[in-house]
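*Asks:* Sequence and predicted model, in that order:
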Amino acid sequence: MPGRAASPAMSENEFDITNALFQNDSDSDNEAPAKQAKRQPKAAAPQQLDFLNGGGDDDDEDDEAFIAETQASANRKASNLKGRTVKKGGGFQAMGLNANLLKAITRKGFSVPTPIQRKTIPVIMEDQDVVGMARTGSGKTAAFVIPMIQKLKSHSTQVGARGLILSPSRELALQTLKVVKELGKGTDLKAVLLVGGDSLEEQFSMMAGNPDIVIATPGRFLHLKVEMNLDLSSIRYVVFDEADRLFEMGFAAQLTEILHGLPSTRQTLLFSATLPKSLVEFARAGLQEPTLVRLDTESKISPDLQNAFFSVKSGDKEGALMYILHNVIKMPTGPTEAAQRMKEENASGKSSKFSKKRKRSDDKAINFKESPTKHSTIIFAATKHHVDYLYSLLNEAGFATSYAYGSLDQTARKIQVHNFRTGISNILVVTDVAARGIDIPILANVINYDFPSQAKIFVHRVGRTARAGRTGWSYSLVRDSDAPYLLDLQLFLGRRLVLGREHGDQVNFAEDVVVGGFPRDGLSQSCEWVNKVLDDTVDIAAQRSVASKGEKLYLRTRNAASLESAKRSKEVVSSDNWTALHPLFNDETSQLEAEREKMLARIGGYRPNETIFEVNNRRSGKPENEEALTTIKRVRTTLDSKKKRAQEAKSEFVDDDVPTKSGDADADDAEDGAFSDEDEAGEGAADNMSLASESDLEVTFSSYNQPSNKKAKKEASATSFQNPEYFMSYTPNNTNMAEDRAYGVHSGTNANFAQASRDAAMDLLGDEGSRGFGEPRTMMRWDKRHKKYVSRQNDEDGSKGTRLVRGESGAKIAASFRSGRFDAWKKGKRLTRLPRVGEAETPGLGADLNHYRGGRRFKHNKEQAPKRADPLRGDYDKMKKKNEAAKERQLGKFGGAAAGGKSELKGTDDIRLARNLKQKRREKNARPSRKK
């Protein structure tokens, strides 16, 4: 066979099979003989082509199979070649991190970045300010620690910290320090922890040791900044971790003061579970052209999520919740499988009380991939009092339940959430404030016990389920007073409103808003059980009373629904389909139940044509009341005619004078039951509610205080001096004043933070009070000493009775921050001044930072005798015994060699020297006097 020319170099998408086809040809000159001999045993073709026997029917199939297998093997080899530039998409190796950091990431157990890490780290590496929306457990700590270590690289000998991480609590700061230590093992970076409760003197030494990274709480860091007069001009990297909790806990003034001292060239990162309006304003003021990073799964409803809305009365909500858990979700009672498995292992002795690996064994007993189970359910309540009440009620019913709310202790909250994540409990009862930072990877059901007042809160709640291709359900209890919020949600989602069984069985729970009632028999049985528990258990009844009082405050402080939805809700609630049986309960026995429900609805909605006076008069049959009966009939006829004329006038006014909007079109379609998916008004409403820019709002909608009727328009035109026909404005109509005056925070690209934050902004009500998110308390109290009202905020933050001074930014801070303790510390250390920012560091001042790099931290073991016993005190005998014991040990001020004092025993040389000195003095004193 003649020789074949060498094939050209293969591209990434091509492969050459000529070596396999002509591997037995001695004339082939594709490769050198040595290389060919070297590769001969490795490249064994899985199939041999038979050229001698001719081609059969299976030749084409064999060729296709051979080529496919050769291509697959080539792809496998390409992934293992060394020096190849092709890397796995989305991995840490593709982010340009150094080798030491990659080793630390691998050692910690990170193989693939989480979604928030994959979106955030590349943006941070480009030196952009970032606002990231991430919950606890989503990997947000590593999302800002990994770029920080990559940017700082190694310890700087110049004085000045370069990284600052502010956390809302001591526990979260400790957790962040642990992550920094683990990911920074391959570097010599120094990190310090500054939290309240620790010694100020030790923290003075830490800051004097020139740390690279400072992890602190805002209050203590501001105290040190003011006390030590710190220069923050060297900081390049600032992180506000869980910023929503920072504002909720009242750190707004401290953050403003700290932000004022930071340089303008810094890179600022802000991570938060939610984005309230106060946080958006803070981001606009403190960040430069920020980029909003949030996950689509958290901001949108999954198409695999199915929703069911149930109309209930206020007194039947507890029974409705029990009916959903028992009959709809079919929640099992008693301990879960994970709890039983852990109990069996503890009983068998695998996790002994004195075992060092007890915690690890508890975690290994549970497979995190299998838990939470298919019954895992989150129940959202309005206030912390509702959470306590529902937790007690569900425990009484036998369900494995956990709970969490905002004011719950951090350790207790961690334990409760851990039990739910590991499958020890199936139900988690939470408030919106507590649930905003909880990340649950696998969730089956969401129950809205209290219907949310904003559509964004509903999306935030149900966005936790139906992830990663899984199906999920959300169940919402809707009272008559919650109907306006339900209609707002229906307009926000742009979906069809289905009441009861008005559309028969043609309903889609994933694409429609389906509303209906419960079966009366099952609901009545659940309500009877709840009433029995309340009668038998005094504690649960008391909790319900407290929850009802908290609900009154919650209803007064929640946001109001739109006016159009409030008007439309009256007609929706008054319809018969509002309380009709929900299509979810379609089974064999539902037909009889539906007929029974219709009969009861007709009986309940029956209204006689005659008034009560006419009915009573007809029953008595007395002839003397005939004149009164005639008068009442005449009055009723007059009222009916007036009501009919008013309805006709109203319908004419709506048809002629009021322009039709998308919301009105949706309302009419919902009333007529003829809503169409192809309706352009409905689709436009959904698009406008999802994304809208300021220019679109200004062009599309008028001002909010624009008059709505003709009379108001006349009054407005009479008082205004601007005649639209002759008035000439001093600015063009197409000029945007906000952009012209540089009010915007965007750079003209599509990545507009103002627009993105407008869609993501969401304010949550507090779960134990009427104070809104980030709002200061306005309650006052009478100060008897100064004879005036003062704010109660001073009582809560510990500054009661202290003087406040103005900081550099103008915010009021406690005067105790300038106490002079740093000057006393410098005097005790005999330091005239510390090195300024930019100067070379002093090695001796960094001894206190050895504990970060793994060195031993030495502590003194000083023992001191107690004070002298006071005979007038009640513990005189006890103190006297302590003093006697100290004297025996010869410690403290009683002296002795054991206390470090000079020994009184003299040696031979000391005695000889003392004799000579004594002899000289004697001879000197024995001389005769010069006086005669």
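*Replies:* Structure received. Numbering: from 1, shown residues only.
*Asks:* switch to C-alpha atoms for all contacts and neighbour counts from now on
*Replies:* Fine.
*Asks:* and L259, how many neighbours?
*Replies:* Counted with other CA atoms under 10 Å, the neighbours of L259 add up to 16.
*Asks:* Please apply the same query to E551.
*Replies:* E551: 17 surrounding residues under other CA under 10 Å.
*Asks:* Could you do K643 as well?
*Replies:* Counted with other CA under 10 Å, K643 comes out at 11.
*Asks:* how far away is it from T637?
*Replies:* Relative to T637, K643 is positioned 10 Å away (criterion: CA to CA, to the nearest Å).
*Asks:* now A670
*Replies:* For A670, the distance to T637 - CA to CA - is 32 Å.
*Asks:* Those two: who's more crowded?
*Replies:* A count of neighbours by other CA under 10 Å puts A670 above the other of A670 and T637, at 18 against 11.
*Asks:* could you say what helices and strands the strand or helix carrying that one packs with?
*Replies:* Using DSSP states H and E, A670 falls within helix 662-672. If contacts are counted by 3 or more CA pairs under 8 Å, 6 or more residues apart in numbering; DSSP states H and E, helix 662-672 sits against strand 496-499, helix 563-574, helix 680-690.
*Asks:* Second structure for comparison follows:
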Amino acid sequence: MGKKKQSYLASSGFSGFGFSDGVLKGVVKKGYNNPTPIQRKCIPIIMDGKDVVAMARTGSGKTACFLLPILHHLREHDNCSGPRALILSPTRELALQTYQFFKELAKYTGLRASVVIGGSSIDKNFEALHSQPDVIIATPGRLTHVLMEMELKLANIKYFVLDEADRLFELGFCDQIKLISKQIGVERQTLLFSATLPQTLTEFTRIGLHDPVLIRLDKDEKLSEFLKLNYINVRSVQKIPLLLYLLCEKLHNKDKTAVFLPTRHYVEYVHELLTGLNVESTFIYSSLDQEARSENISKFSNRARVCNILLVTDIAARGIDIPVLDNVINFNFPCSPKLFVHRVGRVARSGRSGTAISFVTSEELAYYVDVQLFLGRPISLADKDSSEDEDGILGGVNKETVADYFDKINTIASLEGADYESLRETADRSLIQYAKTCPAACHESSKRAKDLNLENLQIHPFLRLKSTDTNVQDFLNSIKNYKSSKTIFEVNPTKNMNAFQVMQETRKRHGESIEDFSAKKARKEAENSKHAQQKVADGFIPYNSTNQHFEKGLEISQFEKEIRSSAFDVIVDDEKKLAEKRSQKVWDRKQKRYKGISENNKKITTESGAKISASFKTGRYEHWLKNKGNAKSGDRNFEDFVKSTQAENKHNKGRNELKNADQVAKVRRQKARKMEFDKRRYQEKKSRHENKSGKGGQKFKGKGKKKK
């Protein structure tokens, strides 16, 4: 029996990493046989104890990369040392998903984990920490609040993991992460996993990690090879009818489909329309109650349920693993290529195929060009010869299919009455506010989008009618592309028509301007071509050093070199965003003046978005301890651990710490300013005294005593 058990464990491809038997049992029980490419690269380096910055696309198996080595090194449950590993996740759903994954892998090790997330009473978080966990899985906002309430330092943390780190920093958790990292011991191993590497995250990796190793698997492809992309050019008023047509008729009834909508009001609006059409759907968004969120996700993920449509906002764009997802629909086109990659990355995972359908209005064409440039793919427009097997085509919409659902929406509106109108108006207003928050596409993409000729754009192959009568389709296309050469004022003109003469003069004037513009453009292109040929003829070879800092002897490490080439920001540079944020002013009611946002250094943002003081403490923890009742032995051990850290904090408060160079420079600047102020004040006081006393007055003695 023992030999069979050993051979069963050895059959797994994970046995080569040297994991303990308990960890290997959990891997085999989970059904994993062979590690993914990112796991083969990351796990040996993490097992050696090195800090790691890992970049790979969504769905590549990054979670197991840090969970398996942590389980192996922690070995078994320790009732006295407190938490030994901390995993930070950007969203509650991802934290719960990681916790569930941990329980499945740690089934045979005896290790415990606790989740500390918002959306529920903070008393549950206190109770979770008192259960003596070996691993804490948390969101930064709630964990920061809990650590403040308990006055707790996690000095025994040996593994510090930032999961979906780019999302953590995009959501504004930078201050919380820095506060949490100060509460963790210096002797720790930091693991940072991300799909992209924005500039703000690059700066953090230089400060918070010790000689890290950069692992990249995102160079060759950013999307799965099994993912099919469809882009559909629509007008804004056609989006809702087209969405209903896709969900009710085009997509297979058994397919799991996620629809990304701009705001929660739009989620509620579309959900109401689907309910009116007797189509079951579920939804999640940020302000939804945590219990309702969990219930709706399980309702959609469960194969036994009938619900196959999930309506979401961007809260689920990353980190939510729904392995049975078949389709993704982008109702509004993402304003960032990174966001597009993570939205459509929900499908075509673990070898499965999937389809991503994105609606593109004329205002969103620049974002579409951004995405194609980011993915390194050509911009291809649908024509008569385009087939449904082609990938990444931008095509038009079939007006016949959309027209039917216009009528159905009107029927639902007549039945619902005022409630429907109120819901629709609220959704439209929220869409206007959402559009204001979207950054503009880059200038080059906007320029290319304007040059796209969509007049002859054919219906997307995905939406074409399955009919043998092609004459009807050709006739409809000819009507769609028809453009009259005359205006209404130029039809059947008479001698007394002033409008006809005005139009003729306008055409003549505009024609001259168009000819001048075309001639200038042709001359410029000819000059550029001649200049390029002259460079080649003269033997001109452009050269820019790719490693100037290394040549100057200023390069610090190989990691610095690699991370500079890895960092990117496609739409707007992060430094520009930070500069804009620093320039913003808000009205301070107490000080009766406008203050810069950057002046508010002593405030942090909680998970709910509220700003609180960095030393915020309500006494909830002490109140919870009094009402807790009889404590278990594990609780008493943890209470001793908390008391020791609180005593250490009080002891350290009075201790004079060594100042760094910036602090010393700041003190010197303050002293210099004070001396200059005192000197100027002395001179002013002296001049006033001399003016008052005159030439024969008494000599000024400064701060000396007045003569009686």
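*Replies:* Received it, and whenever you're ready, just let me know what you need. Being a predicted model, the structure only gives us computed values, none of them experimental.
*Asks:* Looking for the alignment partner of I459 of the second structure in the first structure.
*Replies:* If you follow I459 of the second structure across to the first structure using TM-score structural alignment, you land on L581.
*Asks:* rewinding a little: tell me what angle the helix holding A670 of the first structure forms with helix 680-690.
*Replies:* Interaxial angle of helix 662-672 of the first structure relative to helix 680-690 (axes from the mean of the first three to the mean of the last three CA atoms, to 10 degrees): 130 degrees.
*Asks:* Okay, and the corresponding residue of the first structure for R523 of the second structure sits in which element?
*Replies:* Applying TM-score structural alignment, one finds that R523 of the second structure aligns to E652 in the first structure. Applying DSSP H and E as the criterion places E652 of the first structure in helix 626-656.
*Asks:* Count residues in the vicinity of the residue in the second structure that K313 of the first structure lines up against, would you?
*Replies:* The pairwise alignment with the second structure assigns K313 of the first structure to R235, based on TM-score structural alignment. As a burial measure, R235 of the second structure scores 14 neighbours (other CA under 10 Å).
*Asks:* In space, what's closest to R235 of the second structure - neighbours in sequence excluded?
*Replies:* T361 (5.5 Å; CA to CA, 6 or more residues apart in numbering).
*Asks:* Over in the first structure, tell me which residue corresponds to the one you found.
*Replies:* So, by TM-score structural alignment, T361 of the second structure is matched to R479.
*Asks:* and for stretch 268-282 of the second structure, what are the contacting residues?
*Replies:* Applying CA atoms under 8 Å, 6 or more residues apart in numbering, the external contacts of stretch 268-282 of the second structure come out as 240, 244, 248, 283, 296-297, 299-300, 306-311, 409, 412, 423-424, 427.
*Asks:* Next: stretch 486-493 of the second structure.
*Replies:* By CA under 8 Å, 6+ apart, stretch 486-493 of the second structure touches 499-500, 503.
*Asks:* in it, what's buried?
*Replies:* E490 (16 or more other CA atoms under 10 Å).
*Asks:* And that stretch, how far out from the chain middle?
*Replies:* Distance of stretch 486-493 of the second structure from its chain centroid, counting by CA atoms, centre = their mean, to the nearest Å, is 54 Å.
*Asks:* Repeat that for stretch 201-221 of the second structure.
*Replies:* Its chain's C-alpha centre and that of stretch 201-221 of the second structure lie 17 Å apart, by CA atoms, centre = their mean.
*Asks:* now swap in stretch 432-451 of the first structure and tell me
*Replies:* 11 Å.
*Asks:* again with stretch 568-583 of the second structure
*Replies:* Distance, centroid of stretch 568-583 of the second structure to centroid of chain: 15 Å (CA atoms, centre = their mean).
*Asks:* Give me the buried positions along it.
*Replies:* For stretch 568-583 of the second structure, by 16+ other CA under 10 Å, it's 568, 570-571, 574.
*Asks:* give me the element the most centrally placed residue in the second structure is part of.
*Replies:* Centroid check for the second structure by CA atoms, centre = their mean gives R167 as the closest residue, at 4.0 Å. Secondary structure assignment for R167 of the second structure, by DSSP H and E: helix 165-170.
*Asks:* quick one: that helix to chain centroid distance?
*Replies:* In terms of CA atoms, centre = their mean, the centre of helix 165-170 of the second structure is found 6 Å from the chain centre.
*Asks:* do the same with stretch 451-471 of the second structure
*Replies:* The chain centroid and the centroid of stretch 451-471 of the second structure are separated by 35 Å under CA atoms, centre = their mean.
*Asks:* Check the separation of the first and last residues in that stretch.
*Replies:* End-to-end span of stretch 451-471 of the second structure (CA to CA): 31 Å.
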